[in-house]
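J.: Next come a sequence and a model predicted from it.
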Amino acid sequence: MKTRDPEYDADEEYEYECLNCGEVVSAASYPGGCENCGSSMRNRGMPCE
């Protein structure tokens, strides 16, 4: 089975979702912790596997 890396554009904004409270933000780079609860964020465009 072949795998492929997702395409990446440094200028494009991506949606990030808080793993704890579900807050969603758009940003061009990883926003760090959630502004609401301080929990980790994940890029919604990447699978959770």
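T.: Structure received. Every value quoted in this text rests on a predicted model; they were computed, and no experiment measured them.

J.: okay, CA-based contacts and neighbour counts for the rest of this
T.: Fine.

J.: Please identify the helix or strand for the closest residue to residue 24 other than its chain neighbours.
T.: Among residues not flanking residue 24 along the chain, residue 17 sits closest, at 4.5 Å (C-alpha to C-alpha, 6 or more residues apart in numbering). Assignment of secondary structure by DSSP states H and E places residue 17 within strand 14-18.

J.: So which elements touch that strand?
T.: strand 24-27, strand 41-43 (3 or more C-alpha pairs under 8 Å, 6 or more residues apart in numbering; DSSP states H and E).

J.: May I see the buried residues of the longest one?
T.: Read that as strand 24-27. Of the residues in strand 24-27, those buried by neighbour count under the rule 16 or more other C-alpha atoms under 10 Å are 24-25.

J.: Included below, for side-by-side comparison, is a second structure:
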Amino acid sequence: MLSAIHVVLALGFFIAHRRDIVPTLTAPFRRIERESSDDDEPSNVVGAHA
């Protein structure tokens, strides 16, 4: 019975805070949008000589 109460409370908390929880859970799976640049090499590499 106690675990059923915990499940109900957890679902209520999830529904109440879904605007914060869902983006946090989906963030690792989002595609990274890269800015287009002319060269393929990064411009700020440590130890790179120009």
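T.: That came through, no problem. What you see is a predicted model, and the numbers here were worked out from it, not measured in a lab.

J.: Can you pull the TM-score for these?
T.: Their TM-score after superposition, calculated using TM-score structural alignment, normalised by the length of structure 1, is reported as 0.23; 21 aligned residues with a C-alpha RMSD of 3.3 Å.

J.: ok, the residue nearest to residue 24 of structure 1 to residue 25 of structure 1 distance?
T.: In this view, residue 17 of structure 1 and residue 25 of structure 1 are 7 Å apart by C-alpha to C-alpha, to the nearest Å.

J.: dump the residue contacts of residue 21 of structure 2.
T.: Residues counted as contacts of residue 21 of structure 2 (C-alpha atoms under 8 Å, 6 or more residues apart in numbering) are residue 14.

J.: And what about it, helix, strand or coil?
T.: Here residue 21 of structure 2 is recorded as helix under DSSP: H, G, I helix; E, B strand; the rest coil.

J.: quick one: it and residue 7 of structure 2, what's the gap?
T.: Shown here: residue 21 of structure 2 relative to residue 7 of structure 2, a distance of 17 Å by C-alpha to C-alpha.

J.: Check residue 18 of structure 2 too.
T.: Separation of residue 18 of structure 2 from residue 7 of structure 2 (C-alpha to C-alpha): 16 Å.

J.: What residues of the helix or strand harbouring residue 26 of structure 2 count as buried?
T.: Residue 26 of structure 2 belongs to helix 18-26 when assigned by DSSP H and E. Under the neighbour-count criterion of 16+ other C-alpha under 10 Å, helix 18-26 of structure 2 has nothing buried.

J.: and the angle from the one helix or strand residue 12 of structure 2 maps to to helix 18-26?
T.: With secondary structure defined by DSSP H and E, residue 12 of structure 2 is part of helix 2-16. With axes from the mean of the first three to the mean of the last three C-alpha atoms, to 10 degrees applied, the angle from helix 2-16 of structure 2 to helix 18-26 works out at 100 degrees.
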